[in-house]
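Engineer: Sequence and predicted structure are below.
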Amino acid sequence: MTETFVKTADGVDIFYKDWGPKDAQPIVFHHGWPLSSDDWDAQMIYFVGKGYRVIAHDRRGHGRSAQVSDGHDMDHYSADVAALTEKLDLRNAIHVGHSTGGGEAAAYVARHGAGRVAKLVMVGAVPPIMLKTENNPGGLPMEVFDGFRSALAANRAQFYLDVPSGPFYGFNRPGAQVSEGAIRNWWRQGMMGSAKAHYEGIKAFSETDFTDDLKAIDVPTLVMHGDDDQIVPIDDSAKLAVKLLKNGTLKVYEGYSHGMLTVNADVLNADMLAFFKA
């Protein structure tokens, strides 16, 4: 197993993991905000065990990647992925993105993935656009994201406990099976990253309009979303995104949270495997 770095065009060191046979079909995982490649542990272990080559990176300013001052926007995020896929010369790759990473994966496939991508999976993903605008009346108002920024600036450590303890994994729902380990691991990943990158990343995940990216994607795309996602509400994300995709399929998970990749990994992994093999 190799753990190493790729240097981007603007000189940023991006950390990545690359496990499994180099001649196997690659799966590239794109993590959510404000986490790291470690958020894909349950998928990396599962799919490397199924014979795939699994690759996951820490977005710039996140995890073990360089805590640079600039470039915390979707243009840079997708270009950073392009630098990684070119270094590793990945072909026939499957890209899987969660939340903000779903936007990053869509942007990469649309803008840089020609000839390199076989399939795309978006899980609890932010596209087409989260922010409420004239063209997106069902979006979340700017006050929500300003609240994120205020909470992060005031006490990031507490904010990064509150999010996973409550809405992210649905642990605020009656009868929820709360995992203290999942909460602590979310906090650990978040606190590894740069406060500036995370602060500016809120704009990237909430205000980027992925409509043109989604329209440009022609590979088979699976859109997976929980109907109890309290972070990225399904009606203004997955249900709209699938209509813009040329070859998209929507799979809705009843009662599942935004963090279903972790707390429902067994179900999601099996469904992804079926899509990969189809």
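Structural biologist: Done, it's in.

Engineer: going forward, measure contacts between C-alpha atoms and count neighbours the same way
Structural biologist: Fine.

Engineer: show me the contacts for the residue most central in space within the chain.
Structural biologist: Among the residues of the chain, the one closest to the centroid is Gly101, at 2.2 Å (CA atoms, centre = their mean). Contact analysis of Gly101 by CA atoms under 8 Å, 6 or more residues apart in numbering lists 30-33, 125.

Engineer: any idea which of the residues you listed is closest to Gln67?
Structural biologist: The shortest approach to Gln67 among the contacts of Gly101 belongs to Trp33, at 14.7 Å (CA to CA).

Engineer: Quick one: the strands in the stretch 51-200 of the chain, in order.
Structural biologist: Listed from the start of the chain, the stretch 51-200 of the chain has strands (DSSP state E, counting those that start in this stretch) covering 53-57, 93-98, 117-123.

Engineer: Put this next to the first one:
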Amino acid sequence: MGYVTTKDGVEIFYKDWGPKDAQPIVFHHGWPLSSDDWDAQMLFFLSKGYRVVAHDRRGHGRSEQVSEGHDMAHYAADASAVAEHLDLRNAVHIGHSTGGGEVAAYVARYGIPQGRVAKAVLVSAVPPIMISTDRYPDGVPLEVFDGFRATLAANRAQFFRDVAAGPFYGFNREGADVSVPVIDNWWRQGMMGSAKAHYEGIKAFSETDQTDDLKAITVPTLVLHGDDDQVVPYKHAALLQTEILPNATLKIYEGYPHGMLTTHAEVINPDLLAFVQA
């Protein structure tokens, strides 16, 4: 574990486990979490002999709680700072939710131009854009995200508890196998970060049009999504991603929630491994 300083002077925390000569698997976490959200995947790939790397986004987890730069362009640049610092090559970059947007931006703008990326994976990811626009009229109304901002500003601790206990893991569904420790861990990760980073991050993950990023990703890309994702609807994310990406493979999981990497790791992890090894 360590820190890297970005070009604009921000301290970014990262984990780097496993053999340094092994193929790197790089994980990009969702909003408002940290690299800890990838525990199940990092331990799994580590056990298979891979080098596993993950960082905390600026303002999240153990990274510096700076005032500025809470946008997709800075997220991608920060990810590149980690990749360049560790000289990661032939890497597979896997991103969940907002982290999927970060992967798309990093791979398109830095990873492919620098020759560092072998493959990419977008899991329950936000691209091309979440809000309704002229280009994508079936998106989510902006007022929904305005509501997120208002609720976060009023009581971030309660908002984070409600998200984790409800739609994120599908724990609000009838008959759901609710895990209080999973809820507590989500809340713990969220509350480690900066309220300002989280507040401004809502705009980053909902209003950034990443169509051009997706078009530029020529490496093989796996798109995974649950069809009961209440946070990022798959019809406005995964289906559009596979239409735009030049080299995409799509898999939709019946009944899986947004946080399926945690709730269904025993299914998702082998699928990720099969793609990496293909």
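Structural biologist: Good, I have the coordinates. Remember, predicted model here, so these are calculated numbers, not experimental data.

Engineer: Quick check: TM-score for this pair?
Structural biologist: Here the superposed chains carry a TM-score of 0.99, computed using TM-score structural alignment, normalised by the length of structure 1; 276 aligned residues with a CA RMSD of 0.4 Å.

Engineer: once you map the contacts of Gly101 of structure 1 onto structure 2, which are still in contact?
Structural biologist: Retained contacts for the contacts of Gly101 of structure 1 in structure 2, judged by both residues aligned by TM-score structural alignment, their matches' CA atoms under 8 Å, are 30-33, 125.

Engineer: Let's have those in CSV, adding distance to Met44 of structure 1 and secondary structure.
Structural biologist: Converted to CSV, the kept ones among the contacts of Gly101 of structure 1 look like this (distance: CA to CA, whole Å; DSSP: H, G, I helix; E, B strand; the rest coil):
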residue, distance to Met44 of structure 1, secondary structure
His30, 12, strand
His31, 12, coil
Gly32, 15, coil
Trp33, 18, coil
Ala125, 19, coil
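
Engineer: between these, which has the most around it?
Structural biologist: When neighbours are counted by other CA atoms under 10 Å, Ala125 leads those with 32 neighbours.

Engineer: That residue maps to what in structure 2?
Structural biologist: The alignment partner of Ala125 of structure 1 in structure 2, by TM-score structural alignment, is Ala125.

Engineer: ok, now Trp19 of structure 1?
Structural biologist: When structure 2 is aligned by TM-score structural alignment, Trp19 of structure 1 is paired with Trp17.

Engineer: which residue packs closest to its match, ignoring adjacent ones?
Structural biologist: Leaving aside its sequence neighbours, Trp17 of structure 2 sits nearest to Val52 (CA to CA, 6 or more residues apart in numbering; 5.3 Å).

Engineer: Asp70 of structure 1 versus the corresponding residue of structure 1 for that neighbour, what's the distance?
Structural biologist: Aligned by TM-score structural alignment, Val52 of structure 2 pairs with Val54 of structure 1. Computed with CA to CA, to the nearest Å, the distance linking Val54 of structure 1 and Asp70 of structure 1 is 28 Å.

Engineer: and those two? which has more neighbours close in?
Structural biologist: Val54 (26 against 14).

Engineer: Isn't that one up against Phe47?
Structural biologist: Yes. Using CA atoms under 8 Å, Val54 of structure 1 is in contact with Phe47, at 7.0 Å.

Engineer: residue ranges for the helices of the stretch 1-150 of structure 2, please.
Structural biologist: Along the stretch 1-150 of structure 2, counting by DSSP state H, counting those that start in this stretch, helices occupy 39-47, 72-86, 98-106, 142-165.

Engineer: This completes my enquiry, with thanks.
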